[in-house]
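**Student:** Below: sequence and its predicted model.
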Amino acid sequence: MENKKINIVIVDDHPIVIEGLKMMLNSQLGFTVSKSFTSGLELIDFIRNHKVDIILLDITLPDSNGTELCREIKKISPATSVIMFSNRSERSIIMQSVQNGASGYILKNTSIDELVECIQGAYSGNIVFCEEIRHIISKPSQNDFLVPRLTKREKQILQMVAEGKTSITIADELFLSPLTVDTHRKNLLQKFQAKNSTELISLALQQNMIEGSK
């Protein structure tokens, strides 16, 4: 186990960024950068046939959007931890990335020590953010001023929806009828003014109403 190195892949459309990261990360004990790509398509082809522990993924690529690419990566390789690595710091992009399965979000001006710490944290199964991103997501958003009031049962069902459970599964676990669960879900959508479950979860995440990995 001591000889096991964290296998990292870098995806960025700037070769100079890739080379700098490679040099820094390969010098760290326990890390190895096995591959790098400048496009999303190349990465997808690679992960279909190779095991990867960590992917450092830029948001803006010539052939794809990083947040959508993250979703695709997690479908193909659920065990791979994706850390978004970007200059973009909009709260909506950060939240969308996490919603699509990212294990973290780091800005490109992050120090090497903080980057190493975040990679180790994501490898251990945690959701990680650099200090600047933690500061951004801790600030109230416009949606925070309209935090809906939920019943105890609605909070319970909201959490289970966020965990990806179906109405039938939720009904079985809570000893309710599927119809009752569907009614609660409709009420949640209405209270959050959300169009669908994905938007519901995103809004609840922004308002810290869902428990998750820290």
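**Tutor:** Done, it's in. None of the values given here were measured: they were computed from a predicted structure.

**Student:** from here on, contacts and neighbour counts on C-alpha atoms
**Tutor:** Fine.

**Student:** Go ahead and confirm T110 touches F129.
**Tutor:** No: counting by CA atoms under 8 Å, T110 does not reach F129; the two are 10.2 Å apart.

**Student:** Among the two, which residue is more densely surrounded?
**Tutor:** Each of T110 and F129 has its neighbours counted (other CA atoms under 10 Å); F129 has more, 26 against 15.

**Student:** Any figure for the gap between that one and A162?
**Tutor:** Per CA to CA, to the nearest Å, F129 is found 20 Å from A162.

**Student:** does D63 really touch L41, like I thought?
**Tutor:** Yes: D63 is within contact range of L41, at 7.3 Å (criterion: CA under 8 Å).

**Student:** In a helix, S97, correct?
**Tutor:** Yes: using DSSP: H, G, I helix; E, B strand; the rest coil, the secondary structure at S97 is a helix.

**Student:** contacting residues for it?
**Tutor:** Contacts for S97 (CA atoms under 8 Å, 6 or more residues apart in numbering) come out as 67, 70, 84, 105.

**Student:** And the first one, which helix or strand is it part of?
**Tutor:** Assessed by DSSP states H and E, T67 sits inside helix 66-76.

**Student:** Identify all contacting residues around that helix.
**Tutor:** With CA under 8 Å, 6+ apart as the test, helix 66-76 has contacts from 40, 44, 47-48, 57-60, 80, 82, 84, 93, 96-97, 100-102.

**Student:** What strand or helix carries Q156?
**Tutor:** Going by DSSP H and E, Q156 is in helix 152-162.

**Student:** tell me how far the helix or strand that that helix is followed by is from the chain's mean position?
**Tutor:** Per DSSP H and E, the first helix or strand lying C-terminal to helix 152-162 is helix 167-174. Centroid separation for helix 167-174 versus its chain: 26 Å, with CA atoms, centre = their mean, to the nearest Å.

**Student:** okay, pairing it with this:
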Amino acid sequence: MIRVVVVDDHPVVRAGLTGILDAADDMVVVGVAADGVEAVDVVERERPDVVLMDMRMPRRSGDEATALLRESAPEARVIVLTTYESDDVIVRAIAAGASGYLLKAAPEDELLAGIRAVAAGEVALAPSVARVLVARAGRPVEAPVLTAREVEVLSLVARGLSNREIGVHLHLGEATVKTHLLKTFAKLDVADRTRAVTRAMELGIL
């Protein structure tokens, strides 16, 4: 059974999504939240498999909540579910660690398939979102030179993995992962993980 937390500041949306998910044979909604602050509290308490996260909410945005959850509850995989498909919103969500980005206008079966995919460790992207990311990645730019290992580490950051998870994945110590990231930050002229991924996407490195 896939355990899901629904995060949206509109009660009607929360109720509608809860009804859809609870009607599925393999899903159960274990918690709901009305903003990013509540989202972190509920997810840390309920430890769901998947979080459906709205982007624009009071008190704390969806991307900010997602970034916090990647550290405090890394086993919970986040799908951003929103009406927005602009480049900057998409990049912010992916950079924060979201494993999926779907639109609220998506058909019910697409939503359920996306949840199942993300719960299985895959990525779920709306077709229009995938096109945006491909276009950005293919944009001709002059980018700083990162080593193959630095790109590998940064790509895992973009997938939402914590430093510890990256170390396990690449058979590296957590301190070594941090060293690679610090060197990457310097080359990209940024100060944190989120901006590093965003900048790498802007430059076509990722």
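**Tutor:** Thanks, I have the structure now. Predicted model, so just to flag it, every value in this text is computed and none were measured.

**Student:** quick one: buried residues of the helix holding Q156 of structure 1?
**Tutor:** Judged by neighbour count (16 or more other CA atoms under 10 Å), helix 152-162 of structure 1 contains these buried residues: 154-155, 157-162.

**Student:** would a markdown table of those with distance to D12 of structure 1 be doable?
**Tutor:** A markdown table is the format used below for the buried residues of helix 152-162 of structure 1 (distance: CA to CA, whole Å):
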| residue | distance to D12 of structure 1 |
| --- | --- |
| E154 | 41 |
| K155 | 39 |
| I157 | 39 |
| L158 | 36 |
| Q159 | 34 |
| M160 | 35 |
| V161 | 33 |
| A162 | 30 |
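
**Student:** Which residue ranges of structure 1 form helices?
**Tutor:** 15-26, 40-47, 66-76, 91-99, 112-123, 131-138, 152-162, 167-174, 178-192, 197-206 (DSSP state H).

**Student:** In contact with the residue nearest the centre of structure 1: list those residues for me.
**Tutor:** Centroid-nearest residue in structure 1: A102, 2.1 Å away (criterion: CA atoms, centre = their mean). Contact partners of A102 of structure 1, counting by CA under 8 Å, 6+ apart, are 70, 81-84, 127.

**Student:** which part of structure 2 lines up with stretch 125-139 of structure 1?
**Tutor:** Counting by TM-score structural alignment, stretch 125-139 of structure 1 lines up with residues 121-135 of structure 2.

**Student:** can you pull the buried residues of that stretch?
**Tutor:** 123-126, 129, 133.

**Student:** mean per-residue distance, the helix holding T67 of structure 1 to structure 2?
**Tutor:** Following the fit onto structure 2, the mean deviation recorded for helix 66-76 of structure 1 is 1.2 Å by mean CA distance after the TM-score superposition for structure 1.

**Student:** got the angle between that helix and helix 40-47?
**Tutor:** 20 degrees (axes from the mean of the first three to the mean of the last three CA atoms, to 10 degrees).

**Student:** coming back round to it: trace the residue nearest to the centre of structure 1 over to structure 2, please.
**Tutor:** Aligned partner of A102 of structure 1 by TM-score structural alignment: A98.

**Student:** Please determine how far I44 of structure 1 is located from F85 of structure 1.
**Tutor:** To F85 of structure 1, I44 of structure 1 is 17 Å away according to CA to CA.

**Student:** Pick out whichever of these two has more residues nearby.
**Tutor:** Using other CA under 10 Å as the criterion, I44 of structure 1 and F85 rank with F85 on top: 24 against 15.

**Student:** Could you find the counterpart of the more buried one in structure 2?
**Tutor:** Under TM-score structural alignment, F85 of structure 1 pairs with L81 in structure 2.

**Student:** Is it correct that that match is in contact with A105?
**Tutor:** No: counting by CA under 8 Å, L81 of structure 2 does not reach A105; the two are 9.4 Å apart.

**Student:** if I look at the two, which residues touch both of them?
**Tutor:** Counting by CA under 8 Å, 6+ apart, nothing touches both L81 of structure 2 and A105.

**Student:** in stretch 105-117 of structure 2, what's buried?
**Tutor:** Neighbour-count burial for stretch 105-117 of structure 2 [16+ other CA under 10 Å]: 111, 114-116.
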